[in-house]
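1. Only the shape, not the letters, is given here:
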């Protein structure tokens, strides 16, 4: 605290020994004067909780009945609604999203507290006493809930497969355009595929059916080639590599 003038020439040694006993590193300056450490800590919590919130929000979206690709861990006794017994709501994920909103809302307050008057302005401390402990506990709660969610996350491959074909092939319009563009040029390919896609949308037809009705397509593709390019399993790109980069043991692919 301060200049440690009261301890004379032993001040720095007393500081070192005390912090060593506490398992802490020796800071370059007192925390009273240097506010960036506190702001950085809260900012990291804000970043962490926002990432958890994003992940949890994805579970909420993909657990919706009309999608049904993911689901929070479930066991008998977990109640989703007091009035609709069939409901299996993503309650843990909802909690994580709510916590993340509260946590990141404190980041501007922490940064605001960096601007103080001289070296020992007590005004920011009193605000920090109010929120630092709370956001620390909230982050712990969000982490605990997230570990529960993603350790036993329920994945429904059949629904994922079903959703791939929901647009009757239209999801692969880019693949068709890029393949056709290699033979007739990208701009002309875009125009042909656009027309076919809009027709398929308007009439509710399979994309393949509309493509096969267009002579310009048949002049450049046979049926087997169209089937191959409309297979979503053939158009995953580097998705697997990107997953390995993010969560793989080496971070490389």
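-> Sure, I can see it. Source: prediction; values computed, not measured.
2. contacts and neighbour counts: CA atoms only from here.
-> Noted.
3. moving C-terminal of the helix or strand that contains residue 137, what's the next helix or strand?
-> Taking DSSP states H and E as the definition, residue 137 sits inside helix 123-151. Taking DSSP H and E as the definition, the helix or strand that follows helix 123-151 towards the C-terminus is strand 154-155.
4. can you give me the offset of that following strand from its chain's centre?
-> 17 Å (Cα atoms, centre = their mean, to the nearest Å).
5. Show residues contacting that strand.
-> Among residues not part of strand 154-155, those counted as contacts by Cα atoms under 8 Å, 6 or more residues apart in numbering are 69, 70, 71, 72, 73.
6. Which residue comes closest to residue 245 once chain neighbours are left out?
-> Distances taken as Cα to Cα, 6 or more residues apart in numbering put residue 251 closest to residue 245, at 4.1 Å, once the chain neighbours are dropped.
7. mind checking the SS state of that neighbour?
-> Reducing the assignment at residue 251 to three states with DSSP: H, G, I helix; E, B strand; the rest coil gives coil.
8. okay, now it: neighbour count?
-> Residue 251 is flanked by 12 other residues according to other Cα atoms under 10 Å.
9. again, but for residue 150
-> Taking other Cα under 10 Å as the criterion, the count of residues near residue 150 is 15.
10. and if you look at residue 40?
-> Burial measure for residue 40: 14 neighbouring residues, criterion other Cα under 10 Å.
11. Over to the one 4 residues further on?
-> The criterion is other Cα under 10 Å. On that basis, residue 44 has 14 neighbouring residues.
12. Helix, strand, or coil at it?
-> Following three-state DSSP, we place residue 44 in the helix state.
13. what does the one 10 residues further on give?
-> Secondary structure assignment for residue 54 (three-state DSSP): helix.
14. and the closest residue to it other than its chain neighbours, what helix or strand is that in?
-> Ranked by Cα to Cα, 6+ apart and with sequence neighbours excluded, the top spatial neighbour of residue 54 is residue 97, at 7.4 Å. When elements are assigned from DSSP H and E, residue 97 belongs to helix 91-105.
15. Hey, what's the angle from that helix to helix 123-151? Just curious.
-> Taking axes from the mean of the first three to the mean of the last three Cα atoms, to 10 degrees, one finds that helix 91-105 is oriented at 150 degrees with respect to helix 123-151.
16. ok, residues contacting helix 91-105?
-> Among residues not part of helix 91-105, those counted as contacts by Cα under 8 Å, 6+ apart are 43, 45-47, 49-50, 52-54, 56-57, 59-60, 72, 80, 135, 138-139, 142, 145-146, 149.
17. Check it against this one:
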């Protein structure tokens, strides 16, 4: 059908969980769920018959509505809820529901209540799937960190060979970033709030209804709390119509996940270049092919992680701009700008996590290439250590050793030979020099840090299991 967003230009999430979780249908269903839950709360409080709640529930199925028609009517009121209410009431009439059901529907609420709450519901459902994929990705990275805890390789700084490290520590760094992002996401997930304030955030209409029907014992505060419970959302005790912190906090958490996964993808892309060849994406049928070059196996999952990382900052900027320019009791345009930006951040995060889960579990590590590339820098990669340890026994101290390193690099002479010629054997034996030039002996706290991340992962995993 024309007009449907299948994600053809958004390969990070196209065809994955995000396509369904954050679709127009999912959002419309979330609005319907909110409206139906509100009538159920009213019925439970004795404010309308149970029959009305059942009637509204029956018409609260997205499949009953022509979403193309709904979309065409959306510009008329600048949001989709206004025409949707008309369509719901028409469906109630067609079903033979009592006329009072149409009045119980949306009672005391405003469009922003339903739309903000629906967005929060979409976020909650999407974050559940996102965190599951992050759990799988974390498991894969933890496995890499443990397996290669002692695998020595070169660390790069500003693209250049720097000092020895371990590949386990590289994987642990990816894992540490992912765990921090997931924890922040968890805090957001636990506090996703109901929006319920009525026309200008005062719930005046609902309070008036309760007063007119002598239902003062059933307060608007109690009804709002009951609705939050019904929808499994946090009850903030007051509306947040122009306090957009829940939105920017959710967007920031999603962007943080995308950034953590983007770093992972970028490192894999660099290391999988044929001239480096330290890493390879898992080979999968139908993945990574080229339309013109049959020999190519493109690292497509890493490319998609990087695509998400490039895309997210602009979307997050939109959320902060909208929050920072919110005015009056309902923002004029900024509120509307949040919807597509927040949804796309959710889509990118869910899609990126799906890609990262497969990549982390199946990543292939070429230890021979790691060793080869480490040796490309020669003894010079230990120059920091040499300058520190040998300064007392070399005339001229550190500057002299630095000159020897530069001479080795420029003249192609072995640094070991230059040092051997400069330092008498009685001050530095061959065995001592060999030890100083062993990359495995200059890892600092890399292994300790790796173990610390793995311990943190174990605690995180146990906490996850206890929650689920």
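-> Great, that's in hand. Computed from a predicted structure; not experimentally measured.
18. how about the residue nearest to residue 54 of the first structure, what's its partner in the second structure?
-> Residue 97 of the first structure maps onto residue 306 of the second structure when the alignment is built from TM-score structural alignment.
19. any idea how far residue 47 of the first structure is from the residue nearest to residue 245 of the first structure?
-> With distances taken as Cα to Cα, to the nearest Å, residue 251 of the first structure is found 20 Å from residue 47 of the first structure.
20. Looking at the contacts of strand 154-155 of the first structure, which is nearest residue 205 of the first structure?
-> Ranking the contacts of strand 154-155 of the first structure by separation from residue 205 of the first structure, with Cα to Cα as the measure, puts residue 69 on top at 24.9 Å.
21. tally of neighbours for the closest one?
-> 21.
22. And for the one 3 residues further on?
-> By the measure other Cα under 10 Å, the count of residues near residue 72 of the first structure is 23.
23. residue in the second structure matching it?
-> Using TM-score structural alignment as the criterion, residue 72 of the first structure maps onto residue 281 of the second structure.
24. and what of residue 128 of the first structure?
-> Checking TM-score structural alignment: residue 128 of the first structure goes with residue 338.
25. Could I get the contacting residues of the residue nearest to that match when sequence neighbours are not counted?
-> In space, residue 338 of the second structure comes closest to residue 319 once its chain neighbours are excluded; the distance is 5.6 Å by Cα to Cα, 6+ apart. Applying Cα under 8 Å, 6+ apart, one finds that residue 319 of the second structure lies in contact with 247, 248, 251, 337, 338, 341, 342.
26. The fourth one contacts residue 320, correct?
-> No. Counting by Cα atoms under 8 Å, residue 337 of the second structure stays clear of residue 320, with 10.5 Å between them.
27. Neighbour count: these two, which is higher?
-> Each of residue 337 of the second structure and residue 320 has its neighbours counted (other Cα under 10 Å); residue 320 has more, 20 against 16.
28. Distance check, the aligned partner of the more buried one in the first structure against residue 27 of the first structure.
-> If you follow residue 320 of the second structure across to the first structure using TM-score structural alignment, you land on residue 111. Note on residue 111 of the first structure: its distance to residue 27 of the first structure, by Cα to Cα, is 20 Å.
29. Equivalent analysis for residue 140 of the first structure, please.
-> Where residue 27 of the first structure is concerned, residue 140 of the first structure sits at a distance of 26 Å (Cα to Cα).
30. what's the strand or helix carrying residue 120 of the second structure aligned against in the first structure?
-> Taking DSSP H and E as the definition, one finds residue 120 of the second structure inside helix 111-147. Helix 111-147 of the second structure falls opposite no residue of the first structure when the two are matched by TM-score structural alignment.
31. What residues sit buried inside that helix?
-> Across helix 111-147 of the second structure, burial judged by 16 or more other Cα atoms under 10 Å covers 111-127, 129-131, 133-146.
32. now swap in stretch 58-73 of the first structure and tell me
-> Using 16+ other Cα under 10 Å as the burial criterion, the residues of stretch 58-73 of the first structure that qualify are 59, 60, 61, 62, 63, 68, 69, 70, 71, 72, 73.
33. quick one: the helices in the first structure?
-> With DSSP state H as the criterion, the first structure has helices at 11-21, 36-63, 91-105, 107-112, 123-151, 157-164, 173-184, 186-203, 207-212, 215-218, 223-229, 239-247.
34. Present those helices as CSV; the columns should include distance to residue 3 of the first structure.
-> Rendered in CSV, the data for the helices of the first structure read as follows (distance: least, Cα to Cα, whole Å):
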stretch, distance to residue 3 of the first structure
helix 11-21, 8
helix 36-63, 19
helix 91-105, 34
helix 107-112, 25
helix 123-151, 19
helix 157-164, 63
helix 173-184, 66
helix 186-203, 70
helix 207-212, 75
helix 215-218, 80
helix 223-229, 72
helix 239-247, 45
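35. Spatially central residue for the first structure, please.
-> Closest to where the C-alpha atoms of the first structure average out (Cα atoms, centre = their mean) is residue 54, at 3.7 Å.
36. gap between that residue and residue 229 of the first structure?
-> As defined by Cα to Cα, residue 54 of the first structure lies at a distance of 32 Å from residue 229 of the first structure.
37. Highest neighbour count among the contacts of residue 319 of the second structure?
-> Of all the contacts of residue 319 of the second structure, residue 251 has the most neighbours under the rule other Cα under 10 Å, reaching 29 neighbours.
38. if I line the two up, what does that residue land on in the first structure?
-> Taking TM-score structural alignment for the superposition, residue 251 of the second structure sits opposite residue 42 in the first structure.
39. what sits against its match?
-> Neighbouring residues of residue 42 of the first structure by Cα under 8 Å, 6+ apart: 106, 107, 110, 132, 135.
40. which of those does the second structure keep?
-> Contacts retained in the second structure from the contacts of residue 42 of the first structure (both residues aligned by TM-score structural alignment, their matches' Cα atoms under 8 Å), given in the numbering of the listed structure: 107, 110, 132, 135.
41. Now tabulate the residues you listed in JSON lines and tack on distance to residue 154 of the first structure.
-> Written out in JSON lines, the entries for these read as follows (distance: Cα to Cα, whole Å):
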{"residue": "107", "distance to residue 154 of the first structure": "33"}
{"residue": "110", "distance to residue 154 of the first structure": "38"}
{"residue": "132", "distance to residue 154 of the first structure": "34"}
{"residue": "135", "distance to residue 154 of the first structure": "29"}
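42. what two of those have the greatest distance between them?
-> By the measure Cα to Cα, 110 and 135 form the most distant pair in these, at 11.3 Å.
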